[in-house]
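A.B. asks: need coordinates for the below:
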Amino acid sequence: MIEILSPAKLARARVTGALVGDILATLRERAVVGTNLLEIDAWARTMIEEAGADSCYVDYAPSFGRGPFGHHICTAVNDAVLHGLPHDRALADGDLLTLDLAVSLDGVAADAAVSFLVGEARPAESVALIDATERALAAAIAVAGPDARIGDLSHAIGSVLEAAGYPVNLEFGGHGIGSTMHQDPHVANAGRPGRGYRLRPGLVLALEPWAMVDTDRLVTDPDGWTLRSATGCRTAHSEHTVAVTEDGVEVLTLSSAARDGGALRS
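C.D. replies: A predicted model of the protein is given here:
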């Protein structure tokens, strides 16, 4: 199903998106050396519930997972990249942590992810990987807008990742979002420009470039959820929920600080 949001529903999506952005920003600040992944999940639960919202993950039980997910946020460390199931693990200096959060508030969902390094260590390979996913996300946002096609966004993402030397996995990518977390259209992280569904005002998409240093193959943890690089290499994932407008695109999941700075608006 491809859902086109009414102006009233889009206004609610802005509120949900702002909540997601602010929760992720807070969790990023709190995630330090020694922080346990279960603490992050508990903090996320508290902030979501205090806002009167619901995590989209607690009851999430798709065909590819061993559901329900049962936690409020995805926490992926180092070689884990998607659907990271929170567990009893303390963060170490130099860990590459990805937080992926989807929340529903007043009947509208928003989804975002951020990857960052914990502590003081800054391994060059990890810095470059995170930067590539962020640039790929910005490139997709830059070409999104009314009359662009899904293939234009996919091509923009893939071009950045491939130019940086990273293989691209096409199993998981971006997606439509609105009344539910996952909707059509699928937004692959590589593709041909000028192809696919034509974007319309009111369409809301979760764009999520992710990459692994030296492989495009994933393996699944025994927990049935956490997806890791097949070679054990590091991974990164950047995601925003965006809304197509009459004259461009609006990023809905910016934090308050980023919104005040006018970041990522096209």
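A.B. asks: drop to CA atoms for contacts and neighbour counts, all remaining ones
C.D. replies: Fine.
A.B. asks: thought Asp93 was touching Val33?
C.D. replies: Yes: Asp93 is within contact range of Val33, at 5.6 Å (criterion: CA atoms under 8 Å).
A.B. asks: between those two, which contacts overlap?
C.D. replies: 118-119 (CA atoms under 8 Å, 6 or more residues apart in numbering).
A.B. asks: mind listing the helices in the stretch 151-266 of the chain by residue range?
C.D. replies: Secondary structure of the stretch 151-266 of the chain by DSSP state H, counting those that start in this stretch: the helices cover 256-261.
A.B. asks: now the strands for it?
C.D. replies: Counting by DSSP state E, counting those that start in this stretch, the stretch 151-266 of the chain has strands at residues 174-176, 183-187, 204-207, 210-212, 218-220, 227-229, 235-237, 240-244, 249-251.
A.B. asks: which SS class is Gly21?
C.D. replies: Of the three states, Gly21 takes helix under DSSP: H, G, I helix; E, B strand; the rest coil.
A.B. asks: list the contacts of the closest residue to it other than its chain neighbours.
C.D. replies: In this structure, Gly21 finds its nearest non-sequential neighbour in Ser255, 4.2 Å apart by CA to CA, 6 or more residues apart in numbering. By CA under 8 Å, 6+ apart, the residues touching Ser255 are 18-22, 24-25.
A.B. asks: tell me the spacing between Ser255 and Ala263.
C.D. replies: Distance, Ser255 to Ala263, by CA to CA, to the nearest Å: 10 Å.
A.B. asks: picking that back up, identify whichever of the strands of the stretch 151-266 of the chain lies nearest to Ala139.
C.D. replies: strand 204-207 (10.6 Å; CA to CA).
A.B. asks: now the other sequence, so there's something to compare against:
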Amino acid sequence: MFFDQHRIEIKTPEQVRVMRAAGLVVGRTLARLREAVRPGITTGELDALAERSIREQGAVPSFLGYGVPPFPATICASVNDEVVHGIPGSRVLVEGDAISIDCGAIVFDDSGQGWHGDAAITVAVGSVRDEVAELMRVTEESLWRGLAAARIGGRVGDISHAVASYVRSQGVYGIVDGYTGHGIGTSMHMEPDVPNEGRPGRGPRLRQGTALAVEPMITLGTHDSDVAADDWTVVTTDGSWAAHYEHTFALTENGVWVLTAEDGGRARLEALGVPYGGTD
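C.D. replies: Coordinates of the predicted model:
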């Protein structure tokens, strides 16, 4: 591991493999949570399931105790007009809700250094309105377009431009201001920021060993948001519903390896004509 001139942490292949282990913990936990989402379950029950899943796999939750004030849970559970950072608790999910679940986990290498994985999904609770289902589809596809734009020698702005270009090609949606993807590795949030809109060919250069989390946050209305009284939950200012998807990826000598996807992203990347960079 070393840092480039932009203070971006560059990982060795061995360190990327530890991040893959953390990513699989996150991906498998999110799969369990997706199956558990139903009308009548509380966000707190989902949080308890997530913590149990992470610890049973030998990892540690990334989010629990993070930040100021300390985040009090294992997942972020953001419902309907809540964009990100929702605190799980007694809220009962009802038919027609849409919940964004953001999850992070830490796996430790042989030296005791922790390595992070971070991903998010948005899940329909039963049947949702057609416009919400389409918002979810657009947001998830924009994530994959961003991932597919990453390549050794490219720039962070290539990812940002790909995300925004796809969203704008699909209709009138809000791309939430002020919240971005990020570098990830020995910390959950590191340099560089990965905005969800930008100009291609701009920003830090992408190198083999770069690891980033890409996370579009898209709404049916405004790009503006507020932070609720709990100092964490981000909500849209106009009450419009939001969707949020995220994956952690690394650039290997062969291409993009989506560390938080069970198949490493192979199917989606190859469908987009992008070489698969995984080693498993």
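A.B. asks: ok, back up a step: measure the residue nearest to Gly21 of structure 1 to Leu24 of structure 1 for me?
C.D. replies: Taking CA to CA, one finds Ser255 of structure 1 at 8 Å from Leu24 of structure 1.
A.B. asks: in a markdown table, list the strands of the stretch 151-266 of structure 1 along with mean neighbour count and distance to Arg149 of structure 1.
C.D. replies: What follows is these, written out as a markdown table (neighbours: other CA atoms under 10 Å; distance: least, CA to CA, whole Å):
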| stretch | mean neighbour count | distance to Arg149 of structure 1 |
| --- | --- | --- |
| strand 174-176 | 23 | 13 |
| strand 183-187 | 20 | 10 |
| strand 204-207 | 30 | 12 |
| strand 210-212 | 29 | 20 |
| strand 218-220 | 17 | 28 |
| strand 227-229 | 23 | 29 |
| strand 235-237 | 29 | 23 |
| strand 240-244 | 28 | 12 |
| strand 249-251 | 22 | 13 |
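A.B. asks: please name whichever of the ones you listed is nearest to Pro167 of structure 1.
C.D. replies: Evaluated over those, closeness to Pro167 of structure 1 peaks at strand 210-212, with 7.0 Å, by CA to CA.
A.B. asks: what stretch of structure 2 does the closest one fall on?
C.D. replies: Using TM-score structural alignment, strand 210-212 of structure 1 lines up with residues 217-219 of structure 2.
A.B. asks: how much does the matching stretch stray from structure 1?
C.D. replies: Stretch 217-219 of structure 2, aligned to structure 1 and superposed, deviates on average by 1.0 Å (mean CA distance after the TM-score superposition for structure 1).
A.B. asks: what about Pro70 of structure 2, how many neighbours?
C.D. replies: Pro70 of structure 2 has 11 neighbours, counted by other CA atoms under 10 Å.
A.B. asks: what residue of structure 1 takes the place of it?
C.D. replies: Aligned partner of Pro70 of structure 2 by TM-score structural alignment: Pro68.
A.B. asks: can you tell me the SS state at its match?
C.D. replies: Pro68 of structure 1 ends up coil, using three-state DSSP.
A.B. asks: ditto for Ser127 of structure 2
C.D. replies: Going by three-state DSSP: Ser127 of structure 2 is coil.
A.B. asks: give the contact list for the residue nearest to Gly65 of structure 2 when sequence neighbours are not counted.
C.D. replies: Counting by CA to CA, 6+ apart, Phe71 is the residue found nearest to Gly65 of structure 2 once chain neighbours are left out, at 4.8 Å. Counting by CA under 8 Å, 6+ apart, Phe71 of structure 2 touches 63-65, 87, 232.
A.B. asks: so which of these sit within strands?
C.D. replies: Judged by DSSP state E, the contacts of Phe71 of structure 2 include no members of strands.
A.B. asks: buried members of those residues into ChimeraX, please.
C.D. replies: Filtering the contacts of Phe71 of structure 2 down to the buried ones (16 or more other CA atoms under 10 Å) takes a single ChimeraX command:
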select :63,64,87,232
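A.B. asks: tell me how far the equivalent of Gly40 of structure 2 over in structure 1 lies from Gly84 of structure 1.
C.D. replies: Using TM-score structural alignment, the partner of Gly40 of structure 2 in structure 1 is Gly34. Noted for Gly34 of structure 1: a distance of 18 Å to Gly84 of structure 1, by CA to CA.
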